[in-house]
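Peer 1: quick one, what's the 3D model for this:
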Amino acid sequence: MREFKIYSDKNILKGIHYEANSQNKKNGIILMCHGFAGVQNLFFPKYAEKFSLEGFDVITFDYNGFGESEGETQIIPTNQMRDISNVILYLRKNEDFKDKQLYLWGTSLGGLYVLKLAATLPEISGVYAQITFSDGLRNNTSLLDLEGKEKYLNQLENIRYKEISENKRLLLPLKKLLSDSQSKTFLDRYKEEFSMLLSTKLSLATISDINELSIDSYLDKINVPVLLLKANNDIVNLPQEMDFIYKTLKCNKKLLEYDCGHYDVYENEVFLSSITEQIKWFSKEK
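Peer 2: Here you go, the predicted model:
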């Protein structure tokens, strides 16, 4: 395990390289990209340790403003995708990595990021994406009726208006932004171990930025193998979104399904089962 740093948007971005087990070293790097307000030390170490034991070099990192990386703590999707692209450039130019196959691994919001990058970057050899979505507005409003959707959009528009007219940003802690029952349970479980994460405050306008995200038109442009994981009881990123992604992809694809909630994929039986499938998939000739 070695720490490294690069500069992204003039800020120091910190990451960790989990070195491949020399006994069964494979010609692959897995670059792991976390999701909404995540940090690399939350769930990634146990994934990375298993991947590296199987012979893969694994790279994790914190986006600008999160974890140990410098910068303002805010979620701007284009900036976070640029962070990923900058890490990819670093790996391509690094003598230790440049001739290896590069796989992207993304969870939740990070899953959308890696799918979009796979459609635009020729150096990607394969993608794993779990519990993600393809269209932010559709994902966030599909359970609302017409009146509820209009009210929701008006509230966000008014918040955005305050930002541009009065330079006032409404900052809320994660527990206010992630208010669904699955997120509340998750945040409560890790409130002591990752107290700094829970104290993170983000602009409510962040939700507007995510609503504007859509990779619907990118999915059929992906021509590398894709492995997907869907949580059938997910109420954060709806399972219908994973179905849409799987149906729209035209490449070599596979879908894993588990009867669990959004955060259950990181723990216990679902974690053990799914990572076994991931290792098989990454190890298979593409």
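
Peer 1: okay, CA-based contacts and neighbour counts for the rest of this
Peer 2: Will do.

Peer 1: quick one: distance of the longest helix along the chain to the chain centre.
Peer 2: Scanning the chain for the helix with the most residues, using DSSP state H, yields helix 146-166. In this view, helix 146-166 has its centroid 26 Å away from the chain centroid, taken as CA atoms, centre = their mean, to the nearest Å.

Peer 1: repeat for stretch 48-67
Peer 2: In terms of CA atoms, centre = their mean, the centre of stretch 48-67 is found 13 Å from the chain centre.

Peer 1: show residues contacting that stretch.
Peer 2: Stretch 48-67 is contacted by residues 8, 11-33, 37-40, 44, 68-74, 80, 83, 197, 279 when judged by CA atoms under 8 Å, 6 or more residues apart in numbering.

Peer 1: likewise for stretch 142-153?
Peer 2: Contacts with stretch 142-153, where a contact means CA under 8 Å, 6+ apart, come from Thr141.

Peer 1: for PyMOL, write the selection for the buried entries among the contacts of stretch 48-67.
Peer 2: Filtering those down to the buried ones (16 or more other CA atoms under 10 Å) takes a single PyMOL command:
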select buried, resi 8+12+13+14+15+16+17+18+19+20+21+26+28+29+30+31+32+33+37+38+39+40+44+68+69+70+71+73+74+80+83+197
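
Peer 1: all strands of this protein, in order?
Peer 2: Using DSSP state E, the strands assigned to the chain run over residues 2-8, 11-18, 28-33, 57-61, 101-107, 124-130, 171-173, 201-203, 226-231, 253-258.

Peer 1: just these: most buried one?
Peer 2: strand 57-61 (a mean of 27; mean count of other CA atoms under 10 Å).

Peer 1: okay, angle between that strand and strand 11-18 too, please.
Peer 2: 150 degrees (axes from the mean of the first three to the mean of the last three CA atoms, to 10 degrees).

Peer 1: for Asn11, give its distance to Asp62.
Peer 2: Using CA to CA, to the nearest Å, we find Asn11 at a distance of 12 Å from Asp62.

Peer 1: I meant Phe36, not that one.
Peer 2: According to CA to CA, Phe36 and Asp62 sit 12 Å apart.

Peer 1: which one's more surrounded, the two?
Peer 2: Using other CA atoms under 10 Å as the criterion, Phe36 and Asp62 rank with Asp62 on top: 26 against 14.

Peer 1: any idea how far the more buried one is from Asn41?
Peer 2: Relative to Asn41, and taking CA to CA, Asp62 is found at 9 Å.

Peer 1: same check on Leu197?
Peer 2: Remark: distance between Leu197 and Asn41 (CA to CA) = 11 Å.

Peer 1: follow-up on the earlier one: quick one: which of the strands of the chain is nearest Asp264?
Peer 2: strand 226-231 (8.3 Å; CA to CA).

Peer 1: here is a second sequence; please produce its structure as well for comparison:
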Amino acid sequence: MDISTHKLSNGIVLTLRSPTGGTKNPLIILCHGFCGIRDILLPDFAEAFTHTGYSTITFDYRGFGDSDGERGRLVPTQQIDDIHSVVNWAKEQSTLDAQRIGLWGTSFGGCHVFGAAVNDPAIKCIVSQLAFADGEDIVTGKMSATEKEAFISTLNKMVDKQKRTGKEMFVGINRVLSDAESTLFFEENRALHPKMDIKIPFLTVRETLLYKPALNAAQVTCPTLIVIAGQDKVNPPAQGRALFDAVRSQQKRLYEESDARHYDIYTGEHFKRVIAVQTEWFRKHL
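Peer 2: Okay, here's the model as predicted:
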């Protein structure tokens, strides 16, 4: 396997993996989740795909990992633009097949792949795992109507203050992604991966609340595989099913790892089963 690191003109840093000696390889671009960096979780998937004959790219969104940009600023439309920049770079590489590009995304990245694929004929197929359809439901779904109204009012006041003063509140990732699974995951990994130990704007919550990936999914016509975890408490499986229902493509599949939680799919037997399903999808459609 050949591995190289590149920095794009816009400051995005990526890692390209290719089968040794391969030319004009089909490409899978892997898009990370909430505040993720390319050094964690993604390499096992990327290497598994590369061992089966695909070139793969993992990358850091702007403001995260090794990429340039304001630290911790997470805006879905900007991250989708970052995916576009990676796709455009890949199209210019002589060792890659610009006509055979697939997108793979996990969690937040599993939402972004739909926006990135809309109106881009170079994207031949999609794999989206552990994603959500409606950010408002994710953020406020467990609140009463009164609680939701008060919460949204607070966020709007914070936006007004930011516009007036240029100041805003930055918090640890676990203040925003505060479920038990995510708290444990970030606590365990921030020491191992110091680049993950950053502050992010609390208004990231509002960005998530306003994000409706199902609207982009409804415009996607390329073959789409959606993977859900039956015990996912971060992005519940109903959200993945809603994405599946929204996708326009006639070639779509929903795969459920029924006894898995959100972070289980990255390791062990869950990983083995999921990577086999995903590899077969790419083999068929890419």
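
Peer 1: among the strands of the first structure, which comes closest to Ile210 of the first structure?
Peer 2: For Ile210 of the first structure, the closest of those is strand 201-203, at 11.9 Å, according to CA to CA.

Peer 1: contacting residues for His32 of the second structure?
Peer 2: Applying CA under 8 Å, 6+ apart to His32 of the second structure gives the contacts Arg38, Leu42, Phe59, Asp60, Gly105, Thr106, Ser107, Phe108, Gly109, Gly110.

Peer 1: the last one pairs with which position in the first structure?
Peer 2: Spelled out, it's Gly110 of the second structure. In the first structure, the residue matched to Gly110 of the second structure (TM-score structural alignment) is Gly111.

Peer 1: ok, the first one next?
Peer 2: In the first structure, Arg38 of the second structure lines up with Gln40, judged by TM-score structural alignment.

Peer 1: mind listing what its match touches?
Peer 2: Contact partners of Gln40 of the first structure, counting by CA under 8 Å, 6+ apart, are His34, Thr60, Phe61, Asp62, Gly67.

Peer 1: show me which of those is closest to Leu178 of the first structure.
Peer 2: Using CA to CA, His34 comes nearest to Leu178 of the first structure of those, at 15.9 Å.

Peer 1: my guess is Leu172 of the first structure contacts Ala205, does it?
Peer 2: No - using CA atoms under 8 Å, Leu172 of the first structure is not in contact with Ala205; the gap is 10.2 Å.

Peer 1: any residues in contact with both of these two?
Peer 2: By CA under 8 Å, 6+ apart, Leu172 of the first structure and Ala205 have no common neighbours.

Peer 1: now the counterpart of Asn223 of the first structure in the second structure: closest residue in space, sequence neighbours ignored.
Peer 2: In the second structure, Asn223 of the first structure lines up with Thr221, judged by TM-score structural alignment. In space, and not counting its chain neighbours, Thr221 of the second structure is closest to Ser249: 4.0 Å by CA to CA, 6 or more residues apart in numbering.

Peer 1: contacts only, for that neighbour.
Peer 2: Val220, Thr221, Cys222, Pro223, Thr224.

Peer 1: could you dump those into CSV and include distance to Leu184 of the second structure?
Peer 2: Conversion of the contacts of Ser249 of the second structure to CSV gives the following (distance: CA to CA, whole Å):
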residue, distance to Leu184 of the second structure
Val220, 34
Thr221, 37
Cys222, 36
Pro223, 34
Thr224, 31
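
Peer 1: just the buried ones among these, please.
Peer 2: Val220, Thr221, Cys222, Pro223, Thr224.

Peer 1: ok, Leu253 of the first structure to Phe186 of the first structure distance?
Peer 2: Not Leu; residue 253 of the first structure is Lys. 30 Å.

Peer 1: which residues touch the equivalent of Pro237 of the second structure over in the first structure?
Peer 2: When the first structure is aligned by TM-score structural alignment, the residue opposite Pro237 of the second structure is Pro239. By CA under 8 Å, 6+ apart, the contact set of Pro239 of the first structure is Ile131, Lys230, Ala231, Asn232, Asn233.

Peer 1: my guess is Ile126 of the second structure meets Val113, correct?
Peer 2: Yes - shown here, Ile126 of the second structure and Val113 form a contact pair, counting by CA under 8 Å, at 7.1 Å.

Peer 1: what residues are shared contacts of the two?
Peer 2: In contact with both Ile126 of the second structure and Val113: Leu103, Trp104, using CA under 8 Å, 6+ apart.

Peer 1: gap between the residue most central in space within the second structure and Gln129 of the second structure?
Peer 2: With distances taken as CA atoms, centre = their mean, the residue of the second structure nearest its centroid is Gly109 (1.1 Å). Look at Gly109 of the second structure and Gln129 of the second structure: by CA to CA, they are 8 Å apart.

Peer 1: now Ala98 of the second structure
Peer 2: 24 Å.

Peer 1: ok, now Phe282 of the second structure?
Peer 2: According to CA to CA, Phe282 of the second structure and Gln129 of the second structure sit 14 Å apart.

Peer 1: cool, and Asp39 of the second structure?
Peer 2: For Asp39 of the second structure, the distance to Gln129 of the second structure - CA to CA - is 18 Å.

Peer 1: ok, the contacts of His32 of the second structure vs Ser94 of the second structure, which is closest?
Peer 2: For the contacts of His32 of the second structure, the residue nearest Ser94 of the second structure by CA to CA is Phe59; the value is 19.3 Å.

Peer 1: need the counterpart of that closest one in the first structure.
Peer 2: Checking TM-score structural alignment: Phe59 of the second structure goes with Phe61.

Peer 1: quick one: contacts for the nearest residue to Lys7 of the second structure once chain neighbours are set aside?
Peer 2: Of all residues not flanking Lys7 of the second structure in the chain, Val13 sits nearest, at 4.4 Å (CA to CA, 6+ apart). For Val13 of the second structure, the contact set (CA under 8 Å, 6+ apart) comprises Thr5, His6, Lys7, Phe59, Asp60, Asp66, Ser67.

Peer 1: the second structure: which residue goes with Ile207 of the first structure?
Peer 2: Aligned partner of Ile207 of the first structure by TM-score structural alignment: Val205.

Peer 1: now do the contacts for that match.
Peer 2: Val205 of the second structure neighbours (CA under 8 Å, 6+ apart): Val139, Val176.

Peer 1: against Lys157 of the second structure, how distant is it?
Peer 2: For Val205 of the second structure, the distance to Lys157 of the second structure - CA to CA - is 13 Å.

Peer 1: ok, and the closest non-adjacent residue to Tyr113 of the first structure?
Peer 2: Closest to Tyr113 of the first structure by CA to CA, 6+ apart is Met81, at 6.1 Å.

Peer 1: what comes up buried for the longest helix of the first structure?
Peer 2: Going by neighbour count (16+ other CA under 10 Å), the buried part of helix 146-166 of the first structure is Lys149, Ile159, Arg160.
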